[in-house]
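Chemist: got a predicted structure here, sequence first:
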Amino acid sequence: MWQRMIRMESATNSSSEESIFHEQTRKLFRLCDAQNIGLIGKSDLDVLVDLIPPDDLQKISRFIGEQKVNEPAFCRILKAIVSQALQQEMAKIEAQIPAFDKNQYLQESSLEDEMRAIEQNRSYLDDPLTKILKKELEEIQRYENSQIQNEHAINNTMIKKPLYRPIQPEPTIPKVSSLAEELNAIDKKVPQREEEEELTQPDRIFKVVFVGDSAVGKTCFLHRFCHNRFKPLFNATIGVDFTVKTMKIAPNRAIAMQLWDTAGQERFRSITKQYFRKADGVVLMFDVTSEQSFLNVRNWIDSVRAGVDEATVMCLVGNKVDLFGSDIARSGVYRAAEKLALEFKIPFYETSAYTGYGIENCMRQMAESLQRREDNHLEEALKLDMNSNYKKRSWCCI
C-alpha cells in the first residue's frame, strides 16, 4: 500500500490519481483514529506497523511530536514524506546510471581504419579472424563499385516509352452544365442497391442517449460507429450533440437510432438530464483506465433512472480496452464491471474506439433489445384491444 502511494504521488498530474492518494491517506487516518474523535497522536501510529516501513513511520512520528493532528494535517505530513521518499529513489536510480561518454561514440572508427591499423601490426596478419574481415571488406568494395556502374548505365539509357498513361475523361459520364444535371447523371450511372433503399426507410426510430464522465470516449465511440473511422482530436462536447444511424437487423428489419452525445462535465449536468426523458435506450460509458470514471457510474445510473421509464433499455460500456497494459489488469476491470452490471441487471460490453473492437456488437445488441421491447409493447396492446372488443360483444349479446 505504501509503495502504491509513492507511485501515485509520482503521477499527481492526473486528478484521479491525486484523489486516490488522498483517499488512501484518509483510510490510514481512520485506522489510527480508533476512538473516532478526529485527532490522532504519536501513540496511535502503532496500527500502521504492517502497512508503512519502520523508517517512514518514525519520520511521521517525529513530524507529529507530542501534539495531536487532524486529518488534513496528517495528509500533508504523509505527502511530504512520500515526496521525500520519491526523491531518494530517483537519486538512487540516477546514481546507478553510468556516465555518458560522448567521445566514445563520436570517435568510432570505420572498418577500413581498423583494417589499416591491423596491417600496420604484422603479428595480426596470420590471424584467421583478420583474414575473414579483410575478405568481407573486399566484397563490400566490389559491391559498391558495381552499384555505381549500374547507376551510370541506367542514366545513360534512353527511355522511349512514357512512364505514365495520360489521364482520359470518363466516357460514360456525359458533360453537363449544372450541378443538378451532374448529380442526375451520376445517379443514372451508379444505381443504388436495394439494401441501401431499404435502409433509407426505417420501420422505427429509437432515441439512444450516451452518458458518462468527460473524456471517456463517447464522441470517438459514435464517430467510429457512424463513420468507421477513429478521430483522435475532439473538443469537449458542449451541451448535447446528436446524429442518426440506420441499421438492418433480423428478420430483415431496418431501424434508425438517434444517437445523443451528452457532455460529461459537471457544469452541463442539468442540461443533459433533460434529454433522458422519452429515451428508448441509454449507454452508460466509462474509461477502463480511469478508476474515477468507473466509480461515478453509480451516480450516472441514479440520474438516468430518475428521468426514464422502467422499460428503458440500458447497457454498461467499458471503453479504451486497447490501453490495457496486461491481461491481469483487463480481467480485474472486467470482473468489477460485470459485477456492477449484474447488480443493476444490465449487459456489459468491452469496446475500443481506436481499434473498433466490440462497437458493432454493442450497438447491434442494443438495437435488437429495443426492437424486442417494441414488439412486446405492440403484443400487449393487441391483447388489450382484443379483450376490450370481446367484452363489448358479450355485453351487446346480453
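Modeler: Received the coordinates, thanks. Here the structure is a predicted model, which means the values were calculated and not measured.

Chemist: please count neighbours and contacts with C-alpha atoms only from this point.
Modeler: OK.

Chemist: and the residue nearest to residue 309 when sequence neighbours are not counted, how many residues sit next to it?
Modeler: Take residue 309 and drop its neighbours on the chain: the residue closest to it by C-alpha to C-alpha, 6 or more residues apart in numbering is residue 278, 7.6 Å away. By other C-alpha atoms under 10 Å, 14 other residues sit near residue 278.

Chemist: ok, residue 279 next?
Modeler: So residue 279, with other C-alpha under 10 Å, has 19 neighbours.

Chemist: which residues touch it?
Modeler: Contacts for residue 279 were tallied using C-alpha atoms under 8 Å, 6 or more residues apart in numbering; they are 206, 207, 208, 209, 308, 312.

Chemist: would you agree it falls within a strand?
Modeler: No: read with DSSP: H, G, I helix; E, B strand; the rest coil, residue 279 is coil and lies in no strand.

Chemist: from residue 286, how far out is it?
Modeler: 20 Å (C-alpha to C-alpha, to the nearest Å).

Chemist: do residue 179 as well
Modeler: Relative to residue 286, and taking C-alpha to C-alpha, residue 179 is found at 46 Å.

Chemist: can you check residue 294 too?
Modeler: Applying C-alpha to C-alpha to residue 294 and residue 286 gives a distance of 6 Å.

Chemist: what about versus this one:
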Amino acid sequence: MDLTLWQYQFRIIMLGDSTVGKSSLLKRYTEDLFLETINQTVGVDFYVHFLEVEPGVRVKLQFWDTAGQERFRSVTRSYYRNSVGGLLVFDLTNRASFEHIRDWHAEVCERVQPQKVVFVLVGHKSDMDIDGDRAVSQEEAERLAGQLGMPYTEASAKTGHNVREAFEMVTRRVYQGLLSEEVQLQEGWDGIKCAAPQALLERRASMAQASSTKKEKKCCA
C-alpha cells in the first residue's frame, strides 16, 4: 500500500482521565507496541495511522492524544473543535474514571458546535478482569454508552484484545456518517479533509440510488 495516497483524513481525539491508558492504546494500534511503563502525556501527543475502510478507499488517521490532568485542560480543549471522532476511554479497574466520562463527553460536545463528533466508549484494561479487579460492569458501561448515543467495547493494550477493533469502529462510524451526510465537510474545519470531493459526491449518489431501488423492490414485494 502506498501510504502517501489517501482519499480522506480524519482527526480523532483521545479523551479520558490521566492513567486510563490512552497512550498505551495508541501505541498498540499504531506501532503494535506495549510498554509496561510509559511517560504521562504532557499537553497533546500526535500519532498517524492509515486504514482502508473499503476497497480502494484509504483514510489517513491523525490521532490527538490528550493529557487527562486538569492543569493541561486549557491546552487540550483547543483541539476539540477540529476533531471528527473521539475515543472516550476509562479504566475498568478505576470507578472514578468511568464516572467522569459524562463530563468529558459534555465538554467536547459543548465546544464543537455546530460540528458533530462521532464517539466510541472504550473500557480499557480488560486483561485485569481475570484478577477480579473490575470496578465497572459491562452492563452499566453499555447502558451509559446507550444513553450517550455511542457503541461500547472493552480492550486491552497489554494483550492487544479489541484494540484494532476499537479504532476501526470509530473510523468506520465517521466514514459512514460522511457518506450519509450526517457528518459534513466544512471550509476552515480540519476534522475531515477530502482529497477527492467529486468521488465523495458520486459515492453518495450511488448509495442514494441503491437505497431508492431497495425501497421500490420492498414496496412491490
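Modeler: Arrived safely, thanks for sending. If you're wondering where the values come from, they're calculated on a predicted model, not measured in any experiment.

Chemist: can you calculate the TM-score here?
Modeler: After superposition, the two chains reach a TM-score of 0.78 (TM-score structural alignment, normalised by the length of structure 2), with 185 aligned residues with a C-alpha RMSD of 2.1 Å.

Chemist: in CSV: the contacts of residue 279 of structure 1, plus distance to residue 2 of structure 1 and secondary structure.
Modeler: Below are the contacts of residue 279 of structure 1 laid out as CSV (distance: C-alpha to C-alpha, whole Å; DSSP: H, G, I helix; E, B strand; the rest coil):
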residue, distance to residue 2 of structure 1, secondary structure
206, 50, strand
207, 48, strand
208, 44, strand
209, 41, strand
308, 44, coil
312, 44, coil
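
Chemist: nearest to residue 239 of structure 1, out of those: which one, please.
Modeler: Of all the contacts of residue 279 of structure 1, the one with the least separation from residue 239 of structure 1 (C-alpha to C-alpha) is residue 209, at 12.7 Å.

Chemist: mind listing what the equivalent of that closest one over in structure 2 touches?
Modeler: Counting by TM-score structural alignment, residue 209 of structure 1 lines up with residue 13 in structure 2. Contacts for residue 13 of structure 2 (C-alpha under 8 Å, 6+ apart) come out as 63, 64, 65, 66, 79, 80, 83, 85, 86, 87.

Chemist: state the distance from residue 13 of structure 2 to residue 25 of structure 2.
Modeler: 12 Å.

Chemist: ok, back up a step: which one of residue 294 and residue 286 of structure 1 is surrounded by more residues?
Modeler: residue 286 (28 against 22).

Chemist: could you export the contacts of residue 279 of structure 1 as a markdown table, including distance to residue 102 of structure 1?
Modeler: What follows is these, written out as a markdown table (distance: C-alpha to C-alpha, whole Å):
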| residue | distance to residue 102 of structure 1 |
| --- | --- |
| 206 | 66 |
| 207 | 64 |
| 208 | 61 |
| 209 | 59 |
| 308 | 67 |
| 312 | 67 |
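
Chemist: now rank these by neighbours and give me the top one.
Modeler: That'd be residue 208 among the contacts of residue 279 of structure 1, by other C-alpha under 10 Å, with 27 neighbours.

Chemist: re earlier: aligned to the residue nearest to residue 309 of structure 1, what sits in structure 2?
Modeler: Per TM-score structural alignment, residue 278 of structure 1 is aligned with residue 82.

Chemist: repeat for residue 266 of structure 1
Modeler: Residue 266 of structure 1 maps onto residue 70 in structure 2, by TM-score structural alignment.

Chemist: for that match, what are its contacts?
Modeler: Taking C-alpha under 8 Å, 6+ apart, one finds nothing in contact with residue 70 of structure 2.

Chemist: how near is it to residue 76 of structure 2?
Modeler: For residue 70 of structure 2 relative to residue 76 of structure 2 (C-alpha to C-alpha), the value is 10 Å.

Chemist: repeat that for residue 58 of structure 2.
Modeler: 28 Å.

Chemist: also residue 146 of structure 2?
Modeler: Per C-alpha to C-alpha, residue 146 of structure 2 is found 26 Å from residue 76 of structure 2.

Chemist: all strands of the stretch 151-300 of structure 1, in order?
Modeler: Along the stretch 151-300 of structure 1, counting by DSSP state E, counting those that start in this stretch, strands occupy 204-212, 240-249, 253-262, 281-287.

Chemist: distance between the third one and the chain's centre?
Modeler: Averaging C-alpha positions (C-alpha atoms, centre = their mean, to the nearest Å) puts strand 253-262 of structure 1 22 Å from its chain's average.

Chemist: do the same with the first one
Modeler: Averaging C-alpha positions (C-alpha atoms, centre = their mean) puts strand 204-212 of structure 1 21 Å from its chain's average.

Chemist: between strand 240-249 and it, find me the angle.
Modeler: Strand 204-212 of structure 1 runs at 130 degrees relative to strand 240-249, counting by axes from the mean of the first three to the mean of the last three C-alpha atoms, to 10 degrees.

Chemist: now residue 69 of structure 2: how far from residue 88 of structure 2?
Modeler: 15 Å.

Chemist: just residue 171 of structure 2 next, same as before
Modeler: With C-alpha to C-alpha as the criterion, residue 171 of structure 2 and residue 88 of structure 2 are 14 Å apart.

Chemist: of those two, which one has the most company?
Modeler: Taking neighbours as other C-alpha under 10 Å, residue 171 of structure 2 and residue 88 compare with residue 171 leading, 27 against 23.

Chemist: in space, what's closest to the more buried one - neighbours in sequence excluded?
Modeler: residue 85 (7.4 Å).

Chemist: what number of residues lie near the one you found?
Modeler: Around residue 85 of structure 2 there are 25 residues (other C-alpha under 10 Å).

Chemist: residue contacts, it?
Modeler: Per C-alpha under 8 Å, 6+ apart, neighbours of residue 85 of structure 2: 10, 11, 12, 13, 117, 118, 119, 170, 171, 174, 191.
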